[in-house]
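K.L.:
Dropping a prediction and its sequence here:
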Amino acid sequence: MEQESLPTEIILSHPHQTIGNIRLDWNPQPGAYLDLEGKTYTVLERRHRYQFKSGKYHLRKIALYVQLAQRPTERSRIHDRWVIGDITCGYNARSELIRCAVNPAGPCEGCRFFEQT
């Protein structure tokens, strides 16, 4: 079954402003990267907007809250998802959004706080 493309509002989280309205044929989850008008953004949050029609709620629109980002060059795979950084380090957050607490901007290679687990 082909997925229907839904109107999607792209909202910059800080400063809070709408930066675009597009139609997407995929469902970006928090941590995913989105390219829009030559810039790359990280999806922080996804909200659904519903409309009550004919006694039912219908998904009408999606709102994505994003922040400007660069795609990380260091990624590791944990089970079915990608995380930022080297997961063999004890400080790695194992997150799609943040690398670690001591060196969130990275890189992991050559980091003075690197602790092999």
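P.N.:
Received the coordinates, thanks.
K.L.:
C-alpha from now on. contacts and neighbour counts both.
P.N.:
Fine.
K.L.:
from the chain's centre, how far out does stretch 82-93 sit?
P.N.:
Distance, stretch centre to chain centre, for stretch 82-93: 17 Å (C-alpha atoms, centre = their mean, to the nearest Å).
K.L.:
What residues sit buried inside it?
P.N.:
Going by neighbour count (16 or more other C-alpha atoms under 10 Å), the buried part of stretch 82-93 is 83-87, 89, 91-93.
K.L.:
hold the first one in mind and look at this next one:
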Amino acid sequence: MEISAVPTEVCTLHPESTLGKLYLDWMPQPGNYINLEGKTYVILERRHRYQFRRGKYNLFRVLVYVQPAPENLERSLVNGRWIIGDGSCRYNAGSEIIRCAVNPNGPCQGCRFWEA
């Protein structure tokens, strides 16, 4: 399935408000990052809106719920996906949302628990 530019509405949950609308040529997934008006946000949730036309439902719009990404965002590319923190550390969670159990707020550099 080829994805053309999908109209995407970017919203926050708490407080609930719309940050803006844009067209994306990729399907946003929870854990991905999105830049809007010079600020970086992490996607928490994605919802689809469909419209019934010519006897079938078509994707009409995507809503993404976001929260501001931390300023000191450390990321590593591991197995083709971005994770938070140093991917070579033994305690890294390997997640797009949480860094690790022993030092979830980071940073990884200078952490006393860091192990290869």
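P.N.:
Sure thing, it's come through. The structure displayed is predicted, hence computed values, not measured ones.
K.L.:
Just the TM-score for the two chains, thanks.
P.N.:
The TM-score (TM-score structural alignment, normalised by the length of the second structure) is 0.83; 116 aligned residues with a C-alpha RMSD of 2.2 Å.
K.L.:
that older thread, between the buried residues of stretch 82-93 of the first structure, which is closest to residue 8 of the first structure?
P.N.:
residue 83 (25.0 Å; C-alpha to C-alpha).
K.L.:
element containing the closest one?
P.N.:
Under the assignment given by DSSP states H and E, the secondary-structure element containing residue 83 of the first structure is strand 81-84.
K.L.:
Check which helices and strands that strand sits against.
P.N.:
With contacts defined as 3 or more C-alpha pairs under 8 Å, 6 or more residues apart in numbering; DSSP states H and E, strand 81-84 of the first structure has these neighbours: strand 75-78.
K.L.:
Packing partners of the strand it packs on?
P.N.:
On the basis of 3+ C-alpha pairs under 8 Å, 6+ apart, strand 75-78 of the first structure makes packing contacts with strand 81-84.
K.L.:
Show residues contacting the strand it packs on.
P.N.:
72, 74-77, 94-99 (C-alpha atoms under 8 Å, 6 or more residues apart in numbering).
K.L.:
Only the buried members of those: can you turn that into a PyMOL selection?
P.N.:
Selecting only the buried members of those in PyMOL, with burial defined as 16+ other C-alpha under 10 Å, works like this:
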select buried, resi 75+76+94+95+96+97+98+99
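K.L.:
re the thing from before, from the middle of its chain, how far away would the strand holding residue 83 of the first structure be?
P.N.:
When distances are taken as C-alpha atoms, centre = their mean, strand 81-84 of the first structure is centred 11 Å away from the chain's centroid.
K.L.:
What range does that strand cover in the second structure?
P.N.:
Strand 81-84 of the first structure lines up with residues 81-84 of the second structure when matched by TM-score structural alignment.
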